[in-house]
Structures are given as structure tokens and as C-alpha cells.
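> 3D model of this:
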Amino acid sequence: MKKSWVGAAAMLAATGMLAGCASQSGSGTSGGTGSSGPVTLTFWHGYTEADGDVLQEIIEEFNDSQDEVTIETEVKTWAVIDETLLTSLSAGNGPQIVAMPAERLPVYADKKALTPLDEFYSGDENAASIPDAAAEMEIVDGVHYGVPTGFVPLSVFYNKALFDEAGIEEFPATWDEWVAAAKELTIDEDGDGTPEQYGLALADHATVGNGVWPSLFFGNGGDIVQDGTSVINSPENVETLEYWAQAVREDKISPTGLSGIDTDELYSSGKAAMTIGGPWMSFISADNNIDYGIAGIPAGPAGEASAAIGVSMAVTAQAEENEAAAAQEFFSYFFSPDVAAKWSLGSGWPPLSDEVAAEQVAENPVVASLTEIAPSSRPLLPGVVNSSDVLAAMDEATQKALAGEDPGQLLEQADQAISSALQN
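As a prediction, the model looks like this:
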């Protein structure tokens, strides 16, 4: 999977309320009881790599499995979905089902563009098998507005050959061990102060799904938003930012000023021994002939923790009652154990059904590793409507802190920006 969907947090082109959308006719052909044909649903999604191929297979198999519902897919980039969904729904020519990065779900729920799915969660046998943490990211103001198609913990991908050269036999378990290993893996042969090889590629802004720094904050007992209130300016978060700023600036374990894309490039070129990412890093590693390992983010003072990246699938408000019911039939099929296993193994994401057998998970080493890490992960800013503004304020603080500015003052400024965003 490419990382293109992860950063799909562009602001919506259309920001008005989607008034009256639920009463408009859907673009699909209504069918079902008393009709001449099946209910036809349009499904927008942005899966374009191997995950897109397996999703299409699942949809075709669903279509062939019964004669009441037909799903037709339209593949777009995540950014295009974000830019055009509201205007398409307002014009009555949008989809009945749409997938999107999970951090965008609250935005559309707030604009009344999505249909509540609480009845699906309470009444469908397969919905009951969705892991709690994955289901939590679908809740906005106490209501489920989507189902997960992906929920994966951020993890550390590391270059085994560079670890062997440094004589490091075991992956570090704590922050202090992690920094110590990164120092051993950092090489400045000519002594000019700019290493030829870094122990860690640590992004300080525009990170993968913006989840790197929340993962570090979580590991020290911190958070960003709790119960609708900014808590970014906590003593724990100040301590975390000071700790990692020192490791980067003084120990030079990572360059400063890296974005998430920069870290991928540094790691894939063999100039960094470790980076933080998701399952797409397995493809990047293989493409660059890197013998890689996957490990959970080492435990901070408060324990192991990581932010999870998610993708959601939702029923739009354009769907008529029978179309919404048909969409939920597909969701039930999607979360059945065999289909959930097929999706997991084909996409590289941990399974989204607790009923998937361990021996099936073991068929894919990447899935097996990420599944083992998943219990310590948590959704990023679930239910927060203005999550893009919240994460932008965090980004500014982390980038400036690693450049040398005072973490306490920066987090105080971020707190003010986040509090303002939460009130809007």
C-alpha cells in the first residue's frame, strides 16, 4: 500500500451543511422487495495497490453470492474523494458507500453527510466481532457513523543488516534502550557533524497519519485531546518533547526537519537503520532489497503505546432506506471471518474480525507482526471534527522543538490553537 491515503487531510472544498441530502434520490437503482432488480450501490474508495485488487475481488464475490445487491466501485484518490464528496452528494450524484481516512469521518458526520450505523453494530452478528479499538474510531458524539476497513498500529521497521553490523542482537524494549541503539547505529565517519548513517529517521512534522508524535506522547502518559478538551500542554508531553529533541539535536540520531516522506526516503536508501511506519513499509523495504524486521514502538515511561492509522467505510446520507440496508448487508459480508481474513492477508492490515483464526494470520508475517502489536494501539483523535487543525498545531510545536525552540512554550501555543479549533 502506498502512503498517499495517510496524509489525505486536505480541507474540504465544500464546507456547507449537506441539508436535505437524505431526501434526495440516490444514484443507484433502487430494488429489493417488489422491484424488478437488485439494489445497485456506488462505492467510492481510494485503494489503488494490491489492497485495491483484493477489495475488488471481495466486491465481485459479494455480488455473485446473492441477487439482491450489486455494488459498483469508482476508484479515486483519497484527496479527490475529500474534495468532491460533499458537492457530489448535494447534487444527488454521489455514492451510497464511501471510504475515507478515519480522521475525516467526524467532519462528514458533523455536516450530516453520513447515515448513523448504531443499528448495524447492535444487530449484526459479524459486527460484534469488530475489535473495540477499531470500532471506537467510528464514533462521533456517541453515534457510529462508519465501519473500519483498516486499523493498524504504527510500528518500527528496522534494517536487520545494519543491526547485525552494529552487533545489536535484540530490538530495544524501552525509550532509553531505543536511543542507545540509535546512537550505536549512527555513523559519522569523517567527523564533520553530519552522519553518513542515522540510527533513526524521526519525522518532526507531516508524519505518517500524523500519528508518530501522538504515539510518543501516549508512551509517556500524555495525550492531545481528552473529552473535547486540549491536554497537549501537559507536563508529560513537555517531558516527551524535551527528551526526543535532545536525542535528535545532541545525539544526532536523526536529522531535523524531516517529513514522513523524507523518513521513508532516508530509510529506503539505507541511510537510516530505523523508521516508524505502517504496512506499506514492508513493500518499500522489499523494493529496496532491505532485510527488515517489524517491532512495536519501544515502551515509554508509561508503557507500550502507539497511535493506529485507520480507514473508514460509511453509508452516505444520499442512500435511501433500502440502499442503506443493502450497504449494511455488504458490511456484514465484509466482516465475516473468511472475508475478513482474505482482506487482511491481501492488504497487509491486521484482521478486523476477532473470529479470524490465528493460523490464518500467521500466513502473512507482516500481518502477524502487526496483529501482535495491535493491542497496545489506540485510535487517533476519535470523534474530533477539526482534527486537521489540531494536528497542524501539534506539527508546528514538534518541528520547532526539534529545531531548538523551547518545548514548554511551543506546547502552550499549541494548546491555545487546539482549544480554538475544538470550539469551532
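> for the rest of this, base every contact and every neighbour count on C-alpha atoms.
Will do.
> and the residue most central in space within the chain, what element?
Relative to the mean C-alpha position of the chain, the nearest C-alpha, by Cα atoms, centre = their mean, is the one of residue 309, at 1.8 Å. Counting by DSSP states H and E, the element that carries residue 309 is strand 306-315.
> now do that strand: which elements does it pack against?
The criterion is 3 or more Cα pairs under 8 Å, 6 or more residues apart in numbering; DSSP states H and E, and the helices and strands that strand 306-315 contacts are strand 97-101, strand 147-153, helix 212-219, strand 377-379.
> please enumerate residues in contact with the last one?
Contacts to strand 377-379, defined as Cα atoms under 8 Å, 6 or more residues apart in numbering, come from residues 133, 134, 136, 137, 153, 154, 305, 306, 307, 308, 309, 310.
> same check on the third one?
Contacts made with helix 212-219 from outside it, assessed by Cα under 8 Å, 6+ apart, are listed as 154, 203-204, 223-224, 236-237, 240, 276, 299-307, 380, 398.
> out of the residues you listed, which are buried?
Buried residues within those, defined by neighbour count using 16 or more other Cα atoms under 10 Å: 154, 203-204, 223-224, 236-237, 240, 276, 299-300, 304-307, 380, 398.
> out of those residues, name the ones that lie in helices.
Using DSSP state H, the subset of these located in helices is 236, 237, 240, 398.
> can you lay out those residues as JSON lines showing distance to residue 116?
As requested, those are arranged in JSON lines below (distance: Cα to Cα, whole Å):
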{"residue": "236", "distance to residue 116": "36"}
{"residue": "237", "distance to residue 116": "35"}
{"residue": "240", "distance to residue 116": "38"}
{"residue": "398", "distance to residue 116": "36"}
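> ok, so of those residues, who is nearest residue 284?
Distance to residue 284, by Cα to Cα, is smallest for residue 398 among those, at 25.9 Å.
> name the nearest residue to the closest one, ignoring sequence neighbours.
The shortest distance from residue 398 to any non-neighbouring residue, by Cα to Cα, 6 or more residues apart in numbering, is to residue 204 (5.6 Å).
> Proceed likewise with the subsequent sequence, for comparison:
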Amino acid sequence: MRTPALLMTAVLIAAAVVACGSGDSGAVTLWMYPVITDQARSVAFWHRVETGFERESGIDLDVELQPWASRQEKLGAALVAGTGPDVVLLQPDMIPQYVGENVLLPVTDVLAGGRRPFPPRVVEALTVDGQAYGVPLYRTVTTTVYNRKLFAEAGITDLPRTWDEVEAAAPKLAAHGIPVLDYAGSTEETLNLTFYPLLWQAGGRVFTPDGRKSAFASPEGVAALRFLADLEKVHGLPPDAATKRTAVAGDAVATGRAAMAHAMTESAARGVIAAFGAQNVAIGLPLRGRSRVTFGTPGGLSLLRRAKNPDAARKLLAYLMSPSVVGELCAESGYFPPWDGSSPPADQVDRDFAQALPFASAGDNHPQARKVMGLLAPHVQAALLGRATPEQALADAAGEADALLGSGR
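Here you go, the predicted structure:
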């Protein structure tokens, strides 16, 4: 077990050097990420987890706190080198890829032994071919957040709840020099928080139901990208929308440089409230296009096939999914527990975000999800830059994606 001082050192250097864990066959190594954003609180929580699990099981636990940046590349390199963790936090759209590469072991038996059943939609997001490959720890959800003050200054009293209403509000806000909608179009951004919620709201999807081809170049996909392109033309997006990154400090809505966001996290919403006051901020349901839907996902712990001691690792998974550990993790992180109605929301912001949970989607469960996202992102950006029409941008991306899917790689 690491000492708190050593854990803090690992966090501060962003885990640049990947540790291999203990050589003891009874030891377990867990790679965890900044679910708890405050470093000191994260270190303290995982130290409590280490000591609690070791006391209960007699198994040595080594928690490696890793950065979000380049997480797939680092995990892939560790797997090739035969190092890395026994248990790792994965998002649902990462799991099918690793299952296809025979990297993960199923954990359906661990879930079956839990003290509290998980909602089917949570388990399904972590399931491939009828087997669960992730133990849910928490749920996230994004939703629409408004700066009431900016809308009021533009003479808009009814906040836009649909695409049509957003488009109608755009020129009025633009006349005051304010984009109606924040958007981060950098190709380094995850489309889960940018284009995909709009695609889903239009009634579209990323892959065909059989998973053999892409589906985003459909009329629904074109409608989603045209919605953005049309806003861009009337100055309804930030001037640098096509290339900008999401920024915790200097968020466009929090700094008054955009009137609303369509897929904001709860922590970011709290930043807007801190900047403008609760009376000037509204948190609504996800926008409605043809459908009302947003991005939200369970975070799950997966068991690697290369685990030194799978039985010890399964004991760790069972320990971590206990209501007491999950409850404390969610309280520290601000995320929602994976169980429905498991605890009352902490405050009004929590209550507002909880109302969006029924509309949350983790996206298409496909082994090429991340690769296709990487292919699509530059084409979405090209449409925002005016270098391609929405139709041409998505058609070009579909050609690349379908070639990838057809290759079987």
C-alpha cells in the first residue's frame, strides 16, 4: 500500500511513469482517474479505499492515480509491454474495443453478487454479447445550462428549449455581440460532449443497428450538422467554435461570452453559478430536436485478462461496488450513484441535473466507436469552417468510417 505522501507525489507528477504494481501474486493494481477533481480529496479517498480493502481482505492494493490525457495510449502501451493494472476504469464506448481484442474478462458474476441491483440500462451500457465487462461506480449526465442575464439583456424572456427556439434567439443575442450557443469544435474534443448529443436529438445514430456501417450521414445527421452550421452563419456560435477547446477556467458561458451550453457537466454549471449567481442561471432539460436526449454514462471498473490474480481482483471489484464505497465516491466527486433513487440530491443543482438522467445515453456500443469518432471529428470541423457543406462533410466521413468498418480492423 502506498503512503499518502507517495500518492500525492504520484498525482502531482500526473503519473507520468506507469508503475507495474506489486510482484506479489496476491496484490492488485488499480488504475484510477480524476473522478474526484480535487487532488487532495482524491488522494485521501483512495487512501481510505486502500486501507479499508486491505484490512477487510488481507490483499495488498496499489491505486495508481492516472491523468485523463492520453489514457488509451498509455493503457495500450502498458498492455503491449505486459505491465499496467489488473483493474482499470473504462467508459462504455471503450469496452467493446477491448473485448474484441480479448483484453478483458467478464464480471457478470461480480454484479450478480452485489448487495443492490443496478438498473438494466446501466448494466447494458457496460455489456457486450450478453456479458458485463464493467462494474458501475457512478453515473454522469450533461444537460442544458443558460445564462438568464444574457437572454434578458437581449429581450428574451422565455429560454429556448428546442432547436427552433435556439435558432430564433440567435440573431437577437448576436445583435448584442453574444453567441447563443457555446461549442467546442477542436478535433481533440470528444464528440460525446459536442456533436453526438445533437445527432441523437435529431433522431440519428453513429452506426447502423447491425454495426457494419456508419449511420451519421443520414438526413438526421445532416440536420444536426446543419443546425450548427446555420448558427455559425448568424454568429450564433463563438468566433473560434470550430477550433476551440473546452476550458474549465474561462468557460464561455461562465465568462459571459455565450448564452447557453447544450451538454454541460454539473461541475461546469456550478462554475457558471459561481460567476453570475444562482438567480442568473437556469438548468433545463436536454434540448429537443426530434427527440430529447443528452450524453450521460456510467463509469465502470473492468478486469484485465492479464491480471496477476483474477480472484483477488474480483474481490476488489465487489468491495468497490458496495453501497458504502460508491456512496462516498459519489459524494466526493459530485457524480450520481449508479442506482436509481439511492440518495436524495444534495441541492437544487443536483436536483436539476437528476431530472436529465432519464434522457441520458452512453452512445453506440461498438468496438470501433473511438476510432470512428476520430475520423468524424475533422469533417464536423470542416463544415463549421465552411470548407464543406454538412452533406459533403458527413459523406466524406462516412466513406472513411465504412472503409474502416469493412476492413475488420
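> quick one, what contacts the residue nearest to the centre of structure 1?
Residue 309 of structure 1 makes contacts with 6, 102, 150, 151, 152, 153, 154, 209, 211, 379, 380, as judged by Cα under 8 Å, 6+ apart.
> which one of the residues you listed is nearest to residue 44 of structure 1?
Relative to residue 44 of structure 1, the closest of the contacts of residue 309 of structure 1 is residue 102; by Cα to Cα it sits at 14.6 Å.
> skipping adjacent residues, who's closest to that closest one in space?
In space, residue 102 of structure 1 is closest to residue 311, 4.6 Å off (Cα to Cα, 6+ apart).
> pull the number of nearby residues for that neighbour.
A count of neighbours around residue 311 of structure 1, defined by other Cα atoms under 10 Å, yields 23.
> what is the aligned counterpart of residue 293 of structure 2 in structure 1?
In the superposition onto structure 1, residue 293 of structure 2 corresponds to residue 305 when matched by TM-score structural alignment.
> contact partners for its match?
Under the criterion of Cα under 8 Å, 6+ apart, the contact partners of residue 305 of structure 1 comprise 215, 216, 218, 219, 297, 299, 376, 377, 378.
> please tell me how far it sits from residue 155 of structure 1.
Noted for residue 305 of structure 1: a distance of 10 Å to residue 155 of structure 1, by Cα to Cα, to the nearest Å.
> name the residues contacting each of the two.
With contacts taken as Cα under 8 Å, 6+ apart, the residues that reach both residue 305 of structure 1 and residue 155 are residue 297.
> picking up where we left off before, out of the helices and strands packed on strand 306-315 of structure 1, which comes closest to residue 264 of structure 1?
Closest to residue 264 of structure 1 of those, according to Cα to Cα: helix 212-219, at 13.2 Å.
> and the angle for the closest one with strand 147-153?
Angle, helix 212-219 of structure 1 to strand 147-153, by axes from the mean of the first three to the mean of the last three Cα atoms, to 10 degrees: 70 degrees.
> what's the next secondary structure element after helix 212-219 of structure 1?
As assigned by DSSP H and E, the chain's next helix or strand after helix 212-219 of structure 1 is strand 225-226.
> so who does residue 400 of structure 2 touch?
Residue 400 of structure 2 sits next to residue 375 when contact means Cα under 8 Å, 6+ apart.
> what's the counterpart of it in structure 1?
Counting by TM-score structural alignment, the partner of residue 400 of structure 2 is residue 417.
> and its match, what helix or strand is that in?
Counting by DSSP H and E, the element that carries residue 417 of structure 1 is helix 407-423.
> likewise residue 326 of structure 2?
The secondary structure element spanning residue 326 of structure 2 is helix 323-333 (assigned by DSSP H and E).
> mean deviation of that helix from structure 1?
Per the superposition on structure 1, helix 323-333 of structure 2 and its aligned residues are separated by 2.6 Å on average (mean Cα distance after the TM-score superposition for structure 1).
> what angle separates that helix from strand 135-139?
Note on geometry: by the same axes, to 10 degrees, helix 323-333 of structure 2 and strand 135-139 are set 40 degrees apart in direction.
> give me the buried positions along helix 323-333 of structure 2.
In terms of neighbour count (16+ other Cα under 10 Å), helix 323-333 of structure 2 has its buried residues at 323, 325, 326, 327, 329, 330, 332, 333.
> packing partners of that helix?
Judged by 3+ Cα pairs under 8 Å, 6+ apart, the packing partners of helix 323-333 of structure 2 are helix 39-57, strand 135-139.
> how about these, which one is nearest residue 104 of structure 2?
strand 135-139 (12.4 Å).
> what does that closest one rub up against?
Residues outside strand 135-139 of structure 2 that contact it (Cα under 8 Å, 6+ apart) are 107, 110-111, 122-123, 126, 296-302, 317, 320-321, 326, 330, 335-338.
> repeat the analysis, applying 6 Å as the threshold.
Among residues not part of strand 135-139 of structure 2, those counted as contacts by Cα atoms under 6 Å, 6 or more residues apart in numbering are 297, 298, 299, 300, 301, 326, 336, 337, 338.
> from the residues you listed, which single one is nearest residue 257 of structure 2?
residue 297 (28.3 Å).
> if I look at that closest one, how far off is residue 325 of structure 2?
19 Å.
> next: residue 377 of structure 2.
Using Cα to Cα, residue 377 of structure 2 is found at 37 Å from residue 325 of structure 2.
> gap between the alignment partner in structure 1 of residue 128 of structure 2 and residue 70 of structure 1?
Under the alignment (TM-score structural alignment), residue 128 of structure 2 maps onto residue 140 of structure 1. In this structure, residue 140 of structure 1 lies at 29 Å from residue 70 of structure 1, with Cα to Cα as the measure.
> equivalent analysis for residue 388 of structure 1, please.
From residue 388 of structure 1 to residue 70 of structure 1 the distance is 35 Å (Cα to Cα).
> more neighbours: which of those two?
It is residue 70, of residue 388 of structure 1 and residue 70, that has more neighbours when counted by other Cα under 10 Å, with 24 against 20.
> could you find the closest non-adjacent residue to that one?
residue 40 (4.7 Å).
> surely the one you found is within a strand?
Yes. Counting by DSSP: H, G, I helix; E, B strand; the rest coil, residue 40 of structure 1 falls inside a strand.
> what sits against it?
With contacts taken as Cα under 6 Å, 6+ apart, residue 40 of structure 1 has the following neighbours: 28, 29, 69, 70, 71.
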